[in-house]
Structures are given as structure tokens and as C-alpha cells.
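Peer 1: Let me see the structure of the following:
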Amino acid sequence: MTDHPRPLLVRPHWQDLSGPWGFAADDEDRGLAGGWHRDPGPYTRTIIVPYPPESELSGLRETAPRRVVWYRRTLCPDRAPGPDERLLLHFGAVDYRARVWVNGVHLGEHEGGHTPFSFDVTDALVPGEEQVVVVRAEDEWDDATQPRGKQDWRAEPHDVWYHRTTGIWQPVWAEVVPALHIRRLHWTPDVPGAAVTMEVELSRTPDPDVDVHVVLTLGEEVLADQTCRTAQRDGRWVIAIPAARHQLEQARLLWTPERPTLLDARVELLRDGRTVDAVTSYAGLRSTGIRDGRFLLNGQPRFLRLVLAQNYWPGSHLAAPDPGALRREVELAKELGFNGVRVHQKIEDPRFLAWCDRLGMMVWSELPSAYEYAPRTVERLTREWLEVVARDRSHPCVVTWVPFNESWGVWHSADVPEQRHATAALYHLTKALDGTRPVISNDGWEHTESDIWGLHDYAPTGASIRERYADREALARILTDRPPARRVALLGDPARRGQPVVLSEIGGLSLRPEAGAAWHGYAAVGSTGELGEEFARLIDAVLDSPELAGFCWTQLTDTEQETNGLLTAAREPKLPVEAVRRVLTRPARSTPAEAIDAARRAARQED
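Peer 2: A predicted model of the protein is given here:
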């Protein structure tokens, strides 16, 4: 269910709390002392959730910085929880620090503007009455230790930074669950072992023991049916998939961008054969890795054709204007010929990842950066990154983790050991949580430990790309003493494990920027014809390199004043889609199998 706000753990009955909420700005931070969590008086305006107040779709369009905002609404549960049930209140994301009350009862707090949290509101309910939900969101817009991504700290957007996103900006929803229920569910594929590992976290320790029953299916075909008994709150089991043991059979079960096969899952908690809780989910059977300078998908070299995705909409900013827009964003990138997206400085809505899973789009997941280095920065980044990896590590589309970008927030990594340790530490922490995916310590330059060496190279011409990445000797010079940017590519003496080199930002061409614009892109062209020619020259140069393992084009859409998208902010193509696709999908020299596959497809078409 890709419209469900939590697509990997779905119960059929849930209540969407989007729509009108009471709203109050608290510029003087008087609300806590004034008891606004109990007083309806301050909420004189209306905001449409989940759109941030800075956006038009919120109904407010208030772009002035706000440190504290409050939300209020009444909640009439679709049904009241029974004697052995609980009512949970879920928030997809609230930027940056949230406190929540129901009927004046403080439920708790959450810090981190991009990750979900939930509260059990059952004990705060007043039987037979409307329930009042109040949220206080604190967003210190000029606190540079706060992970913010590309949200501007100035009053108005400048350069490559955009309007802020304050408060609630992802779905709010409620569901009634059994007192003993499945709280978390994770899947880890094992392609060589023809299995997936299932991790289940329960809401509490079961007493007495319960059975966990899982069924994996592909259409009507049952691939696995397994029951596991547990007396623990956390369980981990290997679910064998016998059909995947046969190499020829395995091919139809594997997840790829061309054939994004997903295995449907139903997981039940059983006690004495009676269902206590049941959820649906899905898993993708695929592997990722690196070897000999190539990125691997399912053990085979895969050339990465990524596009930088800001996933920002004019009317709603970081929040999608509607669930369909999330699907359309994936479709647009795929229609253009890309096989992956690098979601830039944003943790995207899980429904976007679900569409990437279903439509076949690889994802580089990147943590929004802070901009000032301090112990508090490290603490905040680490806490939020742990929640990101926990939320998204079951998505087969996510193929790479990126905790830092271009040394943002660790500006002096080359000279300050603590900052180098920070990027290396998050690399190792990520690998400790998920050893199945490549991790990039600091994309762009100044890599400490990385499984992929991502370089940002806004070369003005295809000829310069050809010269820089012509062969192994040229590539070695780039990685040592002649980096494409003004910062070194590698710091210290990182272990060499056959890391692929990916030009993880290139292009940035702006079509006819406005005169006097403060920022438009890394280069400007005057016509669509010139845009198409320069695009083709740069992409051809990358595809002709025998050493490069992929690229990421900057960028998918125009965003605020950054007008270097292949699509306008309204998602209209600047070049014919088929022309872009023809350029992007030409076989890469570094991946000979692509040319072989292309020849086979051409032969079949002739027949």
C-alpha cells in the first residue's frame, strides 16, 4: 500500500489526520508558561497539515522566521480502543523539536526534523468526548548545529538554499492496535543464501510465549511459510526461500530497476492459534556491493545513472503536494532514462521510497547537513542518522548511505582531526547497523573511509571530463594531487578495497537564467538546442571513460532560484524526453555487459 504513510508495516485501518489544524506563532516563546497546551484561545488561524507554514498550500505562506509554532485540533477516533487495545498517534516528521499533548496530558518529545515518532495516547483519552491534540514545534532557524539540509538560515533564499520548513511537514495519523503488537519489522535479503532475515520488535515482552507466522508470496505463489516461537520482545529469524536456490529460478525473484520484483509478506502474532496482530509488508531480494572499481547489484557490475533530486515543490516546499506527486517524481526520473536518484540533503517521505521499490529506482540516501561543527552537532547528526537507517534499511531501492556531503559542517576536515573522526565514525556506525550496503563518508571530496569515492566535478566541457578520467593513471592523479574541486579527494591513507569512482555531481546547466539572478547553476546556456548539445557532450564523456562507475546529473528539477533542472519547477521537460533517454541509456564503456545486452535487444527487435 504505497499511499499508507508507513508502507513497510501496514494495518488496513488507520485514520489520516491531515487537513485543517488551529495554528499560532509564538515568537516570544510564551506558550509553555501561558498554558497553550490547554487554552484554545491563541489558535486564531488555520493551517493545512502537513504543509509547512512557509508554503502556499499551508494556507499561510508565512516566510518570516519563526522559532516556535503551535498546532491544535480535535480528534474523533474512528473507533475507541477496546480493553486490550491502544491508540497510537504517529508523526512522519516535525521540524525540528516537537512536544505533544492530548487533552492537556504531555505525551513526550522528539528532536530531529526528518524522522518519524509515535506516542501511545490511550491513557490520556477522555471517554465519550472529542480528544484535543496539541503540538509545539521549535525550529531555531539560525542554529547552525541543527541538521537542516538546504533550508536557509537567512530571511530569504539565497544561492543554493531554499525556504525553511518549520513544524509538521509529513503525515499525521492514528491507528488502534492490540496491546501486544508488532512495533517494528525489518527485512535483510541474502541472495547467495536464498533467504531473507526477518527482524521483529514487539510492543512489549510477550507473556506467555507467542508465535510469529510469516508468509512470503509472489503473486499467488507461496514462496515461504514459517512459524517461529518467541518469548522475547525482539526476534530475528532466517526465512528460507527454496525457489531462490536454483540459479535460473532466482533471476525471476531478484529486484532490479528493470524488473523490480517484490515479495509480499504477511506477518501475524499468534497465541494458541488465535491472531493477536497482523500486518502486511514486502521485501526485495537483491544485493549491493563493490568490486574492482565497479558498483555491484546482485553480484553484477551496474553502471549508475543517477540524478540529483531535491524533491522540492513550489507550492508545498519539502512536503509533497499530494501522494501522487511522490509517484510522479519517480516516474519522471525513470522516463528520462535514469536508474537511480540521489535524494539531496533530505530524508524523503517513505511513500517516495515505496514507489522507488515498486517502479525500480535505486536511491542514495543522504543525511541533511548541519553547518557548524561542535560536539552538539555530532550528537544531533548521529541521533537522527540512527533513526533514518532504522526507518529505511528494509527498502530494496536504497543502495547507498551518505551521512556527509561536501564537508558541510565539517569544513576543516583536512586540518582538524576531530572532524575527520566524525565522518569516519558515522561511516563505521552505519556499517555496524547495516553491513549490506556501500557507505560514503563524505560525498564530493575529502573522503576518510568510503566504499564509493564520489567526486563532484562541474567540468565546463566534455573534453575536460575525457582528459581527467581517460585511464587509470589519469584517475590516480585525480584521487591524489589533481582533484576536480579545490579540496583533496581523499584524506589520510584510506584502505583501498576496489572502490568505484562515481562523478556524483556533474552538469548543473541552467537554461536562459534571469538577468541579474543571484544563482542559477554552474553554467548557463542560451537555448534548448545548446542545452541538449552540452548535456550530450558531458554524458558521452562519462560513458566513454573506461574507469568511471557512474554519474549523478545535477539536477532533476528547477528549485527556487536554482534553475539547473532538466525539468522546470512545474515538472515540464526542457528537452524532449526521448532525446534525454537516448543519451543517458547508451552503453557505458566501463561496463562491457551493457553493450552485449544492447546488442541482444537489438537482435531480438530485428527478429
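Peer 1: Only C-alpha atoms from now on, for both contacts and neighbour counts.
Peer 2: Noted.
Peer 1: Chain neighbours aside, what residue packs nearest to residue 287?
Peer 2: Nearest non-adjacent residue to residue 287, counting by Cα to Cα, 6 or more residues apart in numbering: residue 298, 4.6 Å away.
Peer 1: And for that neighbour, the neighbour number?
Peer 2: 17 (other Cα atoms under 10 Å).
Peer 1: Then residue 529?
Peer 2: Counted with other Cα under 10 Å, residue 529 comes out at 12.
Peer 1: Here is a second sequence; please produce its structure as well for comparison:
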Amino acid sequence: MNRAVDFSSIGNNSIFEDHPNPSWARRTWISLDGKWTIEHKREKSSIQVPYPVGSQLSGVHFLDKGTFKYSKSLEITELDKKKRFILNVGACDYSTKIFVNHSEVGRHVGGYSSFAFDITEALHKGTNKIELIVRDSHSPFQVRGKQTFLRKPFYVWYKGISGLWQNIWMEIVDPVYLRHGELNPDFDADILRGRIQTSLLDDDFPENLEIAEYSLHIEIVSPNGDIIDLHPIKMNNTGEFHFQCSFPEIKATLWSPDNPALYRIRYDLYREQQCIDTVESYFGLRSVHIDSDGSFLINGKKCFLRMALAQGYYPKGAYTPENKEIIQNDILNLKMMGYNGARIHEKVESPYFQFLCDKIGIFTSFEMPSFYLPSRRGFRAYEQELKELIKRDTGHPSCIFRILFNETWGIWGIYKKNSRTDKFVRKMITMTRKLDPSRPIIDNSGWEHIDTDIVDFHHYLGSASLARMIYQKIAENDQRILFGFSKWKVLAFYLFDWVSTKTRPIFLRAPSTSRDIDCRKRKKILLSEYGGFGWYTNRDCNSIIDLIEEYTRDIVVSDLFSGYCYTQLYDVYNETNGLLTFNRELKIDPARLRSINAIIGPEGISFAD
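Peer 2: Take a look at the predicted model:
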């Protein structure tokens, strides 16, 4: 039964390179990307999937709102009734119903999370018709990120997309198959714990099912190529497999941007002596904690974050990159310029994007895209999609913290304590900590924190001297900077465009719990947005690279911050403040920028550490 996996260096023929979701990949997957028929307002056209409506490469001119009917024929020459046909959708914006031969097989709400349905019962031998009915709008009540919620793009909200924007594929499996896997490193006990779910978890157990017939065989390949076979594991009575192995057993090698060590792992599901399903995956061993002073601890060592904002837009594909090389080059450009991370802003990227970050070695953040007006229905949709995304993406070592909301967008109700919005936000904070205790969270990025693990701060102040003054006031615990909240000041901030002259209070209220008090005591803050030079107003008449150097040097020597995030990596449409153009051409000397990112702070911590 033991057979070595070909885990040679990742190349064009690797399952990890080819599969839409390298963290849960079967070699037998069947791509359904390519030409589909699409109908909108009684007009039919041909669309190139996975490029969304609203992008040049989609090949259609439809506006990004309304109802879209996707259809494609699927030829099945042999229909084995002992097999199950699973249809997988990477992401489809926003509300989707799937029909096979005019029978509804499933529905999903949310434009960022993945979903899958068993379509077996609706199939027949011969030609089958798959249809997706997708509805999208510019509604401010739905999770939409930076897609405009007005009729047209405005300020820093861009044109929207609709429909399929990630891959769609099918897998043919046995009636009992592997559905989901979780790996949880325990760095206190030096143990890797695993939980593998099968299709039996959500289904009624057949009367004649013998659990004892099923076993799981696991093969792990270390970054050095050592092969570790775990003893066969028996299925429990809920249709799951649980296992653990010690760090010494797997020759523990820790993941970091400087050493992006990845383990390959293969799961073989057996019924008696027959292998009935195989899934290949990978993992990295990386711990992240926030120290008592607010510093980031990666694998137990202090790490200064130097990130750039990445919004995940592409000139011809909108939300979808024109090719995989563009994603890879974005990551390599970050590293070439001396950054060790990317803040993925107002978008959840694909599992493939995260795979490349894991493989190449760059820190990332998870940020839930915003809605802009609160509603009970919107709250429910946000909660469900957040759960789905956490479950899908927990295993990526590159992702080191989660952002739930940004700059109070859509959640102004938190200004009233115990309001419906306030209760909802606190519920999401508690839920996220429970679902993924391995990562710290930012409750409301930028300002007006109410319950956060990481204190972060945004500013686009128009002169370096003004920024230095704000840093000094924060260091002196100036109460107006920390707690000086006023609804009228918030209103004036937007009405009079004070973004270049003022900041918002870091905390919404004075501390009231022990967690609040501990959080306020932390010396270090993450400056998760600054810069924006070339777009935001700046009164200093220096070149952009000189501005970057002055502002960045001040951040480091202030000894106030645990890291920073520069806005932004590349231009996005009319927002021309990138280090690269929208077409990914360099605007800044990378060697000069790399030297800026190597400035040493008062504690002797280099940005390159």
C-alpha cells in the first residue's frame, strides 16, 4: 500500500501548480473553464470563464449587475452509478443557483467563498446541461469590498464584477470520499494534530455501512525529502479521522519568508484493501503571537512587519489575473523591494494565490471585504461567508492575522454601545477567535477599536513633520489621539476631507475590561496604512522615493510601531499611488526601496530580520 509520492520541485506538471486549490487537490479533477454561453436581459453571448462580467478578458460588454444565466454542455459517455460527480466553484459573485438538466442542485450566497455540490442525481448518459443563475447588484448591503456601490466608480471605489471569477471544475469520486482536512500545529506540545472529514459527516449513514472497513493512510514528505508514513487510522463513528504526530517524528522545519519550508502530505482513503480516494495537500509549521508590548512573534522571535497594500485588481481581468505569472511576479517584486508581507485589502484571494505566497515566502493578511450599510440579512450573509472562508483557508502559513472590518465602513452602529451593529461586530470577533485561535485579529482596521488583538492605525498625513507630531502624541498617551471620539469629528473628517491633516481616534472608548486594559498597555502599534504618495495630498515637495524614505525612517526611529504597510504595491485604475503601474511596470528604483526597508530601528531590529 505504501507508494512514494512524486514531490519533486514544483513545476508545470505538478498537481500543486495546476490545481485551482493546491491545499486540497485530486489528480482526477476536470476543468470546466473556457467558453460558456451567457445570457443577460435576453441577449446571449459567449464568455471566457473564469474572467468575470465587468472585465475585458470575459469577452462580454454587460454591466456588472442584474441576472446572468451561464450555461455549458457536458458530455458523459459512461455514467457509473457507483461514482459521485462533485461540481466545485472557486468563487462566483454574488448569489448563485446551479441547475443540471433543469433540476436545481444547490445555491450559494457570497462572492468570495468557494462551494461544491453533488450533482450526480441530476446527470444522465450523453449530453448534460449545466446552468448557473447568478444575481448581483451594487447594493451597499452586500459584502463587496472595493466594488462601487454607486452607479459608477468613484474616489477609491472601482468598477464592479459579477459572476464566475475563479475556476470551476468537477471531480468524480466514490460514494464515500474525503471532503475536508484541518491540520493544527501545537507548538507548546510539539505535536501536529489532524482532523479529516469524509462525505459521511453530513450524510445519513447507510444501514449496511461498516465503519471498520475504512482506514486512512497518510504519507508526509518533509522539506528535505524525508518520507514519513503514519500508521493507518480508523474512522470514528462521525465519519472523521483524527491523528497526531510529534514534531521530531516529522523532522520539524519552521516556515518563514526567509525559509518557506513546506511539507507535502497525501491522504489515501481505503475501504478494506482498496484505495478509493486520494487527496494531496501541503502544510507549513509557523507560529504567530502578539507579545506583551504589541510586537509580532513569528516562531517565537520578534519580527518587524514591512508590508505593502495589495488590492487584487488586474488591468484586463479585474478580479482575475490574466495568468499565474502575474501573481508570482507581484510576490517576487514585493520581496525584491525589501518587503516581507502584503496586506490583501478588501478582497479575499483564491487558494492558488495563497499557495504561491506559501511557496515563495511572503506574509499575508486575511481581510473580510466590507459592506457599506447594515441589515439583518447582510449580517447573516457576512457571518456565513466568513465561516466558509475561515474553514477553507486556515491552513496557509503565509497568513498571519485576520482583519474583520476596515475604518468602520458599514458598521457605524458601533458608535452606540449595545446597538444591533455593536452586538454583531462583537459576535464576529468572538466567533473568529473560536474558529481560528491560531491567528490574532484586528477588529476594525485603522481606528475606533473596540476589541482587538492587534492595535493598528492608518494615516495619510500631508507632511512628515505632522506625522512625527502624531507619533509623539501617541507615545505620550495623548487622550485626544487615543480616545477623542466624536460623531461630529467623524462627519467633518469626511465632509471637509481631513485625511491629509487629521487622524481618527485609535480607540472608540476608554478601556472597560481586563482585555481592553492589556491592549491599551501595549507599546507597539501596527501602522497598517500610510503613504499613498502620488494620489493623496502631500505638502512636502520631495520626490516620491524621498517621501517614502523620510516617512518610513520616522516610523522606524519612533520605536512606536510593530510594522507598517505602505499604500500601495501597484496602481489600481485611477488610484495612481503604486510602486508599480497598473500594468506592473516599476515606478520606483527597487534597490533604493530595498535599502529603505533595511533601516535599523532603536532596538537594533533591521527591517530585513
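Peer 1: The residue nearest to residue 287 of the first structure reaches residue 189, doesn't it?
Peer 2: No: here residue 298 of the first structure does not reach residue 189: they are 10.7 Å apart, not a contact under Cα atoms under 8 Å.
Peer 1: Need the overlap of contacts for those two.
Peer 2: 286, 287 (Cα atoms under 8 Å, 6 or more residues apart in numbering).
Peer 1: So which residues of the first structure form helices?
Peer 2: Applying DSSP state H to the first structure gives helices spanning 31-34, 247-253, 323-336, 350-359, 375-392, 417-433, 462-468, 472-480, 528-544, 577-584, 592-606.
Peer 1: Of those, which stretch is the most buried?
Peer 2: helix 350-359 (a mean of 24; mean count of other Cα atoms under 10 Å).
Peer 1: Tell me how far that helix lies from the chain's centre.
Peer 2: 10 Å (Cα atoms, centre = their mean, to the nearest Å).
Peer 1: how big is the offset of that helix relative to the second structure?
Peer 2: Comparing helix 350-359 of the first structure with its match in the second structure after superposition yields a mean distance of 0.5 Å (mean Cα distance after the TM-score superposition for the first structure).
Peer 1: what about the equivalent of residue 174 of the first structure over in the second structure, how many neighbours?
Peer 2: Matched by TM-score structural alignment, residue 174 of the first structure corresponds to residue 170 in the second structure. Using other Cα under 10 Å, residue 170 of the second structure is surrounded by 19 other residues.
Peer 1: for the closest residue to residue 170 of the second structure other than its chain neighbours, what are its contacts?
Peer 2: Among residues not flanking residue 170 of the second structure along the chain, residue 87 sits closest, at 4.6 Å (Cα to Cα, 6+ apart). Residue 87 of the second structure makes contacts with 116, 117, 118, 119, 168, 169, 170, 171, as judged by Cα under 8 Å, 6+ apart.
Peer 1: give me that answer again for 6 Å
Peer 2: 116, 117, 170 (Cα atoms under 6 Å, 6 or more residues apart in numbering).
Peer 1: Run a quick neighbour tally on the second one.
Peer 2: Read it as residue 117 of the second structure. Residue 117 of the second structure - counted by other Cα under 10 Å - has 16 other residues nearby.
Peer 1: and if you look at the first one?
Peer 2: By the other Cα under 10 Å criterion, the neighbourhood of residue 116 of the second structure contains 16 residues.
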